[in-house]
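K.L.:
sequence-free structure coming up:
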């Protein structure tokens, strides 16, 4: 690639071009750095995981906001039909958003458990006990919220039970948001930095990224626009750069 900037012409690999851009235009950075002990030297699989965390939290915030708007919208038997129709559409939107989020999160957890955690467990079996426990805790919560959504869709709009169900759903989603944020903070603080310590070589990283793409089939297929939607442009760029690298010709 060739980049011309003012009177300068930069030749080299894509990495050389990115390094020049990073050094010349520092805000915002193209490459992820400075988060919970992560920097540009961390293994690519750790950066990929961190970027997925950010996207997931973006979408969790989105569904929480929709649920809170629904909980604040009170309808009863005298509410006019267009308002009820709008409420029904928003509930269906919440359900659709949540189902996509759950699918992404389940693939993300599988990716961690099948690519990153075994590497750490080879070094010390106790390293991943807490995050495994968090994964086991979160699945029933996610399934419970999904059942709550089914109930909300089935209940009669305007009834007291329906209004109470919307409030309860918003509360459960908010609690889950807090738990998930704590879980991701724990992984980013205590788990991801260890991948560099245990010696993830470049060949291992490429193999791990390739496995991540294969395991997260939906996330890197039909859900890829959804995944990338949760990232600012410079993080989208980095994410795509990471997942494409193992599949490029040497």
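P.N.:
That came through, no problem. Note that this is a predicted model, so its numbers are computed, not measured. Numbers count the residues shown, from 1 in each chain.
K.L.:
alpha carbons only for contacts and neighbour counts from here, please
P.N.:
Fine.
K.L.:
after the longest helix anywhere in the chain, next one along is what?
P.N.:
The helix that spans the most residues within the chain, counting by DSSP state H, is helix 81-111. Per DSSP states H and E, helix 81-111 leads on to helix 117-123 as the next helix or strand towards the C-terminus.
K.L.:
wait, isn't residue 3 in contact with residue 17?
P.N.:
Yes - the pair residue 3 and residue 17 qualifies as a contact (CA atoms under 8 Å) at a distance of 7.0 Å.
K.L.:
shared neighbours, those two?
P.N.:
Common neighbours of residue 3 and residue 17, using CA atoms under 8 Å, 6 or more residues apart in numbering, are 10-11.
K.L.:
Now do the contacts for the residue nearest to the spatial centre of the chain.
P.N.:
Residue closest to the average C-alpha location in the chain (CA atoms, centre = their mean): residue 56, at 2.5 Å. Taking CA under 8 Å, 6+ apart as the criterion, residue 56 is in contact with 101, 104-105, 227, 230.
K.L.:
Over to residue 79?
P.N.:
With contact set as CA under 8 Å, 6+ apart, residue 79 has these partners: residue 158.
K.L.:
Check the secondary structure at it for me.
P.N.:
The assignment at residue 79 comes out as coil when based on DSSP: H, G, I helix; E, B strand; the rest coil.
K.L.:
gap between it and residue 159?
P.N.:
The span separating residue 79 from residue 159 equals 11 Å under the rule CA to CA, to the nearest Å.
K.L.:
second one coming, line it up with the first:
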């Protein structure tokens, strides 16, 4: 289980290595999206991988050496080999996920919902733990270490919430720019659902800003006082309210709006090419698919994470951007010098 209730974003749990002596060597261009995708799949499975940049004109595409095995081929063939050689879940060969634009758009939107939900759930748990384990202790009974820990947790939850708000706002803005106008223009019967979704967005924004102000006030309070404890309890209440609103809003979108949106995309197919729609969706969420990408991916379960990687590689045509996104997922692993899966396994 990941400690999504920590002061940091959802972090994965340590994973024992498959075989301590086995190191997989991956040869490929540092600018090749396929090479980076293979590397991500191996790191995720907890396999030690040595990436050796190679721009050999003889070998076309990445080459994988695992013991006596030497493998080349398409991305899907290499991912199939990784799954067969290292069967621990999840499967990383997700060929076929989101081949149709309409399906891909719906899959991407639902995965974004899941990430937001789990980050909110994690913040609720963490704030509740902070309130339970010592926010109300008298200052005279708090050790220096306890006070320092409380301050660090407070700062961590402030950073966590800041990134969460950025992700939530960008997702909402993407829907307002791309999804809702399409429904209103093509599917007139979706106007009522669009109006309701816009109303929910407007309702949640003051609540999100209020939580931000609560955290800001908490940062200025003295740890261990009754006022600080009251502030923590209020934060827990506000976060639980946001949690309920998010679940309700996402359920309604997935039950009402997304099926209408898929139908609208099919109708649009008769008028023009749909192939750039998912790329436009991801382009409209610049922060989520750049500096927030590791944070966003940390809220996905294993199979969900690999589905999103598949969508990124399939639908974003800018290979440099894809490489940058995948490279960012390796940074936490490299910084911690420990072999862990890259994505959260939160309940």
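P.N.:
All right, it came through fine. Keep in mind it's a predicted model, so treat the numbers as computed, not measured.
K.L.:
What is the corresponding segment of structure 2 for the longest helix of structure 1?
P.N.:
Here helix 81-111 of structure 1 aligns to structure 2 at residues 144-174, judged by TM-score structural alignment.
K.L.:
buried sites along the matching stretch?
P.N.:
Judged by neighbour count (16 or more other CA atoms under 10 Å), stretch 144-174 of structure 2 contains these buried residues: 147, 150, 153-158, 160-161, 163-165, 167-168, 170-172, 174.
K.L.:
Stretch 259-267 of structure 2 too?
P.N.:
The neighbour-count criterion (16+ other CA under 10 Å) identifies 260-265 as the buried residues of stretch 259-267 of structure 2.
K.L.:
what's the answer for stretch 230-237 of structure 2, then?
P.N.:
Of all the residues in stretch 230-237 of structure 2, those buried under the rule 16+ other CA under 10 Å are 231-237.
K.L.:
Kindly report the same for stretch 286-293 of structure 2.
P.N.:
Neighbour counts over stretch 286-293 of structure 2 (16+ other CA under 10 Å) mark 287-290, 292-293 as buried.
K.L.:
In strands, which of those fall?
P.N.:
The strands, defined by DSSP state E, take in nothing from the buried residues of stretch 286-293 of structure 2.
K.L.:
Could you export the residues you listed to a markdown table, including columns for distance to residue 200 of structure 2?
P.N.:
A markdown table is the format used below for the buried residues of stretch 286-293 of structure 2 (distance: CA to CA, whole Å):
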| residue | distance to residue 200 of structure 2 |
| --- | --- |
| 287 | 23 |
| 288 | 21 |
| 289 | 24 |
| 290 | 27 |
| 292 | 24 |
| 293 | 25 |
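K.L.:
nearest to residue 125 of structure 2, of those residues?
P.N.:
residue 292 (21.7 Å; CA to CA).
K.L.:
which one in structure 1 is aligned with the closest one?
P.N.:
The alignment partner of residue 292 of structure 2 in structure 1, by TM-score structural alignment, is residue 223.
K.L.:
Check for me that residue 4 of structure 1 belongs to a strand.
P.N.:
Yes - Residue 4 of structure 1 forms part of a strand when assessed by three-state DSSP.
K.L.:
In contact with it, which residues?
P.N.:
Residue 4 of structure 1 sits next to residue 10 when contact means CA under 8 Å, 6+ apart.
K.L.:
That one and residue 16 of structure 1, how far apart?
P.N.:
Residue 4 of structure 1 sits 13 Å away from residue 16 of structure 1, taking CA to CA as the criterion.
K.L.:
Quick one: the helices in structure 1, in order.
P.N.:
Residue ranges of the helices in structure 1, as given by DSSP H, are 14-24, 44-72, 81-111, 117-123, 129-154, 160-186, 194-197, 202-215, 224-229, 233-244.
K.L.:
Show residues contacting the shortest one.
P.N.:
Contacts of helix 194-197 of structure 1 with the rest of the structure, by CA under 8 Å, 6+ apart, involve 42-43, 46, 116, 119-120.
K.L.:
so where in structure 2 does that helix end up aligned?
P.N.:
Helix 194-197 of structure 1 covers residues 260-263 of structure 2 once aligned (TM-score structural alignment).
K.L.:
After alignment, which residue of structure 2 pairs with the residue nearest to the centre of structure 1?
P.N.:
Looks like residue 56 of structure 1 aligns to residue 116 there (TM-score structural alignment).
K.L.:
Tell me the counterpart of residue 245 of structure 1 in structure 2.
P.N.:
With TM-score structural alignment as the criterion, residue 245 of structure 1 pairs with residue 314.
K.L.:
That match: how many residues sit nearby?
P.N.:
Residues within reach of residue 314 of structure 2, counting by other CA atoms under 10 Å, total 17.
K.L.:
for residue 150 of structure 1, same thing?
P.N.:
As a burial measure, the neighbour count of residue 150 of structure 1 was computed by other CA under 10 Å and equals 13.
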